[in-house]
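Asks: Have a look at this prediction, sequence included:
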Amino acid sequence: MISYNKVILIGNLTKDPEIRYTPSGTPVASFRLAVNRRYKQGEEFKEEVCYIDIVVFGKQAESCGQYLNKGSGVIVEGRLQERRWEGEDGQKRSKHEVVAQTVRFLPRRQESAVGGQVMADKSASGGEPSLSPSVPAGVPEEESALGGLENDVPF
């Protein structure tokens, strides 16, 4: 049977990320993302909010803890996971969360579109993620190689 588990979300943090460390010292960031869905019902527009728990590991977790706070906009790419545990009362519990593989920081409203930061995915060789400038929406990636000159007037 073929299966595919990929989640892409755009939203805002509901509070500052929490940073903790595994027994082996790996940083883990967790935060809740609010994702809005706007739809039309009859003649009026309505909006509903979905809250999703996100977990980030490694260098990306450290960057999330350092640069993100309540209200920060992010694009999260990852996989859906069910976590199971036994509560203090002995009851079995579970919840779904997204384990992020890539977290892209969206620019704040007062920042320029070029000034945002992107947390790049780990390379195929298993290297650490790198921090690089984000590409403004609508600008093909090929143009971003111009090193920020894409906004210069050509005359």
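Replies: Perfect, thanks for sending it. Residues are numbered from 1 along each chain as shown.
Asks: from here on, contacts and neighbour counts on C-alpha atoms
Replies: Will do.
Asks: Report the central residue of this protein.
Replies: Note on the chain: the residue nearest the mean C-alpha position is residue 76, at 2.8 Å, using C-alpha atoms, centre = their mean.
Asks: quick one: the helices in the chain?
Replies: Under the criterion DSSP state H, helices of the chain are mapped to 59-67, 141-144.
Asks: mind checking how far residue 8 is from residue 96?
Replies: Per C-alpha to C-alpha, to the nearest Å, residue 8 is found 15 Å from residue 96.
Asks: before we move on, the earlier item: using JSON lines, please lay out the helices of the chain together with distance to residue 85.
Replies: Rendered in JSON lines, the data for those read as follows (distance: least, C-alpha to C-alpha, whole Å):
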{"stretch": "helix 59-67", "distance to residue 85": "23"}
{"stretch": "helix 141-144", "distance to residue 85": "43"}
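Asks: Please compare the first structure with the one that follows:
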Amino acid sequence: MYETYTTVIGTVVSDPRHRQTSTGEPVISFRVACNSRRIDKRTQEWIDGPTLYLTVSCWRRLLTGVSQAVAKGRPVIAHGQIKTNEYVTADGERRADLEMTATAVGLDLSRCVVSFEGAPGREPSVAGTTTRPVGSEVEGAGADAQTPTAA
């Protein structure tokens, strides 16, 4: 089997789903939509290209961070191994779904601002992570000011 790794940049379009496998191993999965955009040379307007949808599955070390930071509507960057899952629906229809087993997931800092809390010299605590969309500056807020969590 060939291992194909890729990185996708997109928007979370489903609430993250927490579940356990039949062996009791926890996993979090969510759907991501990725669009390309380009300028139409004739009209000089932005045009959306086709949308790629895929399921991102997160295991082991990613569970804590993803459960704290990823939510529907947030901009993400995910990297991992990608594969196609083929299945048959209850109606007997054959379908295929693109799935990524993520090795890294983060918020896309070109589309949101993230602040976190952590002790100096130690890894930051994910529990204190907050985000807000880029361009939604809080008047009078300094670099370490708390901001409301973006939905």
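Replies: Good, I have the coordinates. None of these values were measured; they are calculated from a predicted model.
Asks: TM-score them against each other, please.
Replies: Once superposed, the chains reach a TM-score of 0.61 (TM-score structural alignment, normalised by the length of the second structure), with 117 aligned residues with a C-alpha RMSD of 3.0 Å.
Asks: And the helices of the first structure: which comes nearest residue 21 of the first structure?
Replies: helix 59-67 (9.9 Å; C-alpha to C-alpha).
Asks: Give me the buried positions along the closest one.
Replies: Using 16 or more other C-alpha atoms under 10 Å as the test for burial, helix 59-67 of the first structure gives 59, 60, 61, 62, 63, 64, 65.
Asks: any idea what the last one aligns with in the second structure?
Replies: Residue correspondence, TM-score structural alignment: residue 65 of the first structure in this structure matches residue 67 in the second structure.
Asks: still on that earlier bit, and the counterpart of the residue nearest to the centre of the first structure in the second structure, how far from residue 7 of the second structure?
Replies: For residue 76 of the first structure, the aligned residue in the second structure is residue 78 (criterion: TM-score structural alignment). Counting by C-alpha to C-alpha, the separation of residue 78 of the second structure from residue 7 of the second structure is 6 Å.
Asks: shared neighbours of the two, which are they?
Replies: When contacts are counted by C-alpha atoms under 8 Å, 6 or more residues apart in numbering, residue 78 of the second structure and residue 7 have no shared neighbour.
Asks: need the contact list for the counterpart of residue 95 of the first structure in the second structure.
Replies: In the superposition onto the second structure, residue 95 of the first structure corresponds to residue 97 when matched by TM-score structural alignment. Residue 97 of the second structure makes contacts with 54, 55, 84, 85, 86, as judged by C-alpha under 8 Å, 6+ apart.
Asks: Point out the ones among the residues you listed that are inside strands.
Replies: Taking DSSP state E, the ones among the contacts of residue 97 of the second structure that sit in strands are 54, 55, 84, 85, 86.
Asks: I'd guessed the third one sits against residue 101; true?
Replies: Translated: residue 84 of the second structure. No: at 11.1 Å, residue 84 of the second structure and residue 101 do not qualify as touching, with contact defined as C-alpha atoms under 8 Å.
Asks: the more surrounded of these two?
Replies: residue 101 (18 against 11; other C-alpha atoms under 10 Å).
Asks: How much space separates that one from residue 78 of the second structure?
Replies: Applying C-alpha to C-alpha, one obtains 9 Å for the distance of residue 101 of the second structure from residue 78 of the second structure.
Asks: any shared contact partners between those two?
Replies: The contact lists of residue 101 of the second structure and residue 78 share residue 56, where a contact means C-alpha under 8 Å, 6+ apart.
Asks: which ones are touching residue 55 of the second structure?
Replies: Each residue near residue 55 of the second structure by C-alpha under 8 Å, 6+ apart is listed here: 29, 30, 31, 32, 97, 98, 99, 100.
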